[in-house]
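Participant: Prediction below, plus the sequence it came from.
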Amino acid sequence: MSFAFIASITSLFGAALIGAPIALGIFAASITYLLLSGQDMGLVAEQSLNGLFNSFVLLAVPLFIIAANIMNASAVTDRLLEFCIALVGRFRGGLAQVNVIASLIFSGMSGSAIADAAGIGHIIIRMMTKEGRYPRGFAAAVTAASSVIGPIIPPSIPMIMYALVSDTSIGYLFLGGIIPGLTMAVFLMAYNFYAARKRNFPRDEVVPLNKIPGVTVRAFPALMLPVILLSGIYGGATTPTEAAAVAAAYALILAVFFYRSLGLKALYISILEAARSTSIIGLIIAAALILNYLVASENIPNLVADKLSGWDTSPLVFMLAIMALFMLLGCLFDATTLLLIVVPLFLPTARSLGIDLVYFGVVITLNIMIGLITPPYGVLLFVINGITGIPLREIIREIWAFLFVLICALMVLVLMPDLILFLPKMFGYLPQ
């Protein structure tokens, strides 16, 4: 490892310590490396822009963000929530179960944990805390935990990032996320059932059975979005990027023409917010591309692989060590940074140990998402604190039980790879 690389990493951590945005810190570290190693400074622009312009799959990111924003700004989310309440709201602690089911359905449309928490999650928190029916901290914690499902059930923006650095099929990654997402939902709902009985949570207003068909019909067009996405991708009609465009167009048609609940001002705000979110992600990706070039120049991934291989590490021990590492890093750094910068360091080792990269990608994605709710710096905790005003200490006090439940679900998936690879195999995937 050269002096130039050590100096660049030092400058990166220095930028992080003074609170500089991660993308700017990475650019500063890259410039430091090129200056000290005597290389052409134009490599910063060349590597970043070439990587962005040559990756067609990245177009899916802003399109999925637009689709989620449109649904949050219109009555689409309300129809889905009404359907979830009719489905599971009749049980004790029903709104907690509604929270999980709503996240499960909405995750099939947004691909983002933050979009889930800030959209439909925000609405359910208001419903749960109305008249003190549920403790504020519990309502926020179950919302944060269920939002983790968002990037696991397809479509998934983090999985798109992983596919970018690992050269893995997005389609198979999406398929691999379905059963893990359902597994997480089952674990969370089981805990909600236990907590509702132990803490005597109220029974919520029951939707009469004769009204359920009408509620289902009103929600049906919105419920069809995940079906259209997946059938388009796996039926060969669209690529994942084209499916993202279909999702955005379908959400717009539903909001404007079917539900008639999206005005020009709301549409403008939705597109503006999508542009802002995309620019932040795009800047991090551009910075990561040049940093990955520096890491490759120093041969760091192969050095890491050789070092770990020299320890005669078993695949299971490696996976457990990776889980512990990313659980820690996930509560300190955002998911995009970890997926684009840290994950590539361990891909050669995973390949050398015979670990399937679809399985590895799904586990890593879930691992990083759990890090988003890990105290004290889990990003989702701050997001929910910001949009609801619920004190962070109340959220943290309640989040530990949900964190334990999600880690148990993760352990099941790590120990049973076939749960992840079952659907990809059905569609012709040959595990490595």
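Facilitator: Here it is on my side, so go on. Residues are numbered from 1 along each chain as shown.
Participant: use CA for all of it now, contacts and neighbours both
Facilitator: Noted.
Participant: Apart from its neighbours in sequence, what residue is nearest the one residue sitting closest to the centre of the chain?
Facilitator: Nearest residue to the geometric centre of the chain (C-alpha atoms, centre = their mean): Pro151, 3.0 Å. Nearest residue to Pro151 in three dimensions, chain neighbours excluded: Gly111, at 4.7 Å (C-alpha to C-alpha, 6 or more residues apart in numbering).
Participant: surely that neighbour meets Val148?
Facilitator: No. The criterion here is C-alpha atoms under 8 Å, and Gly111 misses it with Val148 at 10.1 Å.
Participant: From Ile179, how far off is the closest residue to Glu394 other than its chain neighbours?
Facilitator: Counting by C-alpha to C-alpha, 6+ apart, Glu394 lies nearest to Gly137, which is 4.6 Å off, once chain neighbours are set aside. Counting by C-alpha to C-alpha, to the nearest Å, the gap from Gly137 to Ile179 is 29 Å.
Participant: Have a look at these two and say which one is more surrounded.
Facilitator: Using other C-alpha atoms under 10 Å as the criterion, Gly137 and Ile179 rank with Gly137 on top: 22 against 19.
Participant: C-terminal to the helix or strand where the more buried one lies, what's the next element?
Facilitator: Assigning secondary structure by DSSP states H and E places Gly137 in helix 136-147. As assigned by DSSP H and E, the chain's next helix or strand after helix 136-147 is helix 157-166.
Participant: Am I right that Gly176 is in a helix?
Facilitator: Yes. Gly176 forms part of a helix when assessed by DSSP: H, G, I helix; E, B strand; the rest coil.
Participant: I'd assumed Val358 was in contact with it.
Facilitator: Yes. Counting by C-alpha under 8 Å, Val358 is a contact partner of Gly176 at 7.0 Å.
Participant: tell me, what's touching these two both at once?
Facilitator: Jointly contacting Gly176 and Val358 under the rule C-alpha atoms under 8 Å, 6 or more residues apart in numbering are Leu421.
Participant: Check it against this one:
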Amino acid sequence: MAVNTGAIAVLIICFFVMIFLRFPIAYSVALSAILCLLYQGKDLSVVCQQMVKGISSFSLMAVPFFITMGVLMGSGGISEKLLNLADACVGWMTGGLAMVNIVASYFFGGISGSASADTASLGSLEIPMMVDRGYDVDFSTAVTISSSVEGMLVPPSHNMVIYATTAGGLSVGSLFLAGYLPGAVLAGSLMVGSYIISKKRNYPKGNPFSIRHFLKELSVSFWALAAILIVVVGVVAGLFTATESAAIAVIYSLLVSVYIYKGLDWKGVWKSLEDCIDTLSIVLILISTSNVFGYCLTTLHVPDLFASAIHGISENPIIIALLLNLILLILGCIMDMAPIILISTPILLPIATSIGLDPVQYGIIVILNCGIGLLTPPVGGVLFIGSAIAKRPMEKIVIATLPFYGMMLVALLLITFVPNISLFIPKLFGYVSTAPGVIGMLAGA
């Protein structure tokens, strides 16, 4: 295997230099790839070919539909209804509003699939509500931004579609099913942390649990939650492809938002569609330019070199799994989610499968790592949104979030080393995994 060290250096160094100079990520990816190709003396027509190839995928057509569905439902007046449902479920506990915040994010994640949308939509309601009830503003914000990460694990998530495509046509339905238990594990770990802090600070409980009140709120929220059933059940049962189910869910979301919840009028619908186009243009540019970057990585054999380097550090599957998580966490501090998935998956997925991680399980690990990255400076988009909503300095929010970082890392380790957290539900629906898991690989050795 011939190694062009100079071209690799040009590609990697130019990319990270532009990242630290705060170039837009799409420009960093594209320009570093172009400079690498120029260094090798290759025809730049490759750039156009690979960009078109990157977005010429039927499964990627689901991405704009899921984004549109999330924006319509998020703007359609469902946030308050999901908050009320969460309150009916867990508001009676110590630190009740913190628990409500976490559970509401689990529900809302199934609607929006976006941590940013969760924080912006629910946070504007939850943070003032918690402060009015005597909760510390920094704690309230920390709970809000931490729980928003659940939204990327609970399907439908357009990031899962991006990962499935990048991983070589992995089953989107299996990824959707795989997200429920990890999302619940993350929610449970955050609730434990919130309970301990609430107990120490004597935060109040809500109203006692009432099954009648719960059923009432469930009936109100049913129309919003049914959108998840359309997507997940439709895909898993084989009634629709992911793209078809997403398109149907967009029409359903439009009808629910305009005619049932009446949170949107037609003027608001057009404004929501403008927001969708803005988001989608960014996502598609990233996918197309990242495909050029990935082409350079592949032709330069960087995945093979990286795998050799990782295995050179240790052959122990546990150490390698921890290294993979560390790499993803570091990338999350300096890059946004989509580029991490697009760039790192071709490099790291073969290493992950070599130590017994199933591609579906690894996808959940990637998404959770990227979600944690959204809460970390200097590029934590969700951290910035939470700070802006609460009108608090970012460093204060980071300090308040430290216990929740710890709880999220506990959830990450459980998901990494207990495969059935991710794979139990997919296996129930016929997904066959031959991966032994990290611990299984170690035992086999």
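Facilitator: Nice, I can see it. Source: prediction; values computed, not measured.
Participant: Of Gly111 and Val148 of structure 1, give the one with the bigger neighbour count.
Facilitator: Under the criterion of other C-alpha under 10 Å, the comparison of Gly111 of structure 1 against Val148 puts Val148 first, with 32 against 27.
Participant: now the end-to-end length of stretch 83-101 of structure 2.
Facilitator: End to end - C-alpha to C-alpha - stretch 83-101 of structure 2 spans 7 Å.
Participant: residue range for that stretch in structure 1?
Facilitator: The aligned range for stretch 83-101 of structure 2 in structure 1 is 81-99, by TM-score structural alignment.
Participant: Trace Glu345 of structure 1 over to structure 2, please.
Facilitator: I think there's a mix-up here, since residue 345 of structure 1 is Leu and not Glu. Aligned partner of Leu345 of structure 1 by TM-score structural alignment: Ile347.
Participant: Now do the spatially closest residue to that match that is not a sequence neighbour against Leu402 of structure 2, distance only.
Facilitator: Leaving aside its chain neighbours, Ile347 of structure 2 sits nearest to Pro303 (4.4 Å; criterion: C-alpha to C-alpha, 6+ apart). Using C-alpha to C-alpha, we find Pro303 of structure 2 at a distance of 34 Å from Leu402 of structure 2.
Participant: who's more crowded, the two?
Facilitator: Pro303 (21 against 12).
Participant: which SSE is whatever residue of structure 1 lines up with that one in?
Facilitator: Aligned by TM-score structural alignment, Pro303 of structure 2 pairs with Pro301 of structure 1. Following DSSP H and E, one finds Pro301 of structure 1 within helix 300-310.
Participant: Pull out the buried residues from that helix.
Facilitator: Ile300, Pro301, Asn302, Val304, Ala305, Leu308 (16 or more other C-alpha atoms under 10 Å).
Participant: Check the gap between Leu323 of structure 2 and Ala184 of structure 2 for me.
Facilitator: 25 Å.
Participant: now do Val235 of structure 2
Facilitator: Val235 of structure 2 is 21 Å from Ala184 of structure 2, by C-alpha to C-alpha.
Participant: Neighbour count for those two, which is higher?
Facilitator: Val235 (23 against 18).
Participant: give the contact list for the more buried one.
Facilitator: Contacts of Val235 of structure 2 (C-alpha under 8 Å, 6+ apart): Gly173, Thr241, Ala242, Ser245.
Participant: what's the burial count for the second one?
Facilitator: Okay, so that is Thr241 of structure 2. 19.
Participant: That one pairs with which position in structure 1?
Facilitator: Using TM-score structural alignment, Thr241 of structure 2 lines up with Thr239 in structure 1.
Participant: Secondary structure element for the counterpart of Glu46 of structure 1 in structure 2, which one?
Facilitator: Matched to structure 2 by TM-score structural alignment, Glu46 of structure 1 sits across from Gln49. Per DSSP H and E, Gln49 of structure 2 falls inside helix 45-55.
Participant: Pro180 of structure 1 too?
Facilitator: helix 170-198.
Participant: what's the counterpart of Gly70 of structure 2 in structure 1?
Facilitator: Aligned partner of Gly70 of structure 2 by TM-score structural alignment: Ala68.
Participant: Quick one: residues contacting its match.
Facilitator: Counting by C-alpha under 8 Å, 6+ apart, the residues that Ala68 of structure 1 touches are Met109, Ser110, Ala115.
Participant: residues in structure 2 aligned with stretch 110-119 of structure 1?
Facilitator: Using TM-score structural alignment, stretch 110-119 of structure 1 pairs with 112-121 in structure 2.
Participant: Which residues does the matching stretch contact?
Facilitator: 66-67, 69-71, 73-74, 79, 105, 108-109, 144-145, 148-158, 371, 381-382, 385-386, 389.
Participant: next one: stretch 257-276 of structure 1
Facilitator: Pro62, Ile65, Ile66, Asn69, Ile70, Ala73, Ser74, Ala75, Val76, Leu254, Ala255, Val256.
Participant: Let me know the closest of those residues to Pro213 of structure 1.
Facilitator: Val76 (17.3 Å; C-alpha to C-alpha).
Participant: The closest one and Leu252 touch, don't they?
Facilitator: No. Counting by C-alpha under 8 Å, Leu252 is not a contact partner of Val76 of structure 1; they are 10.0 Å apart.
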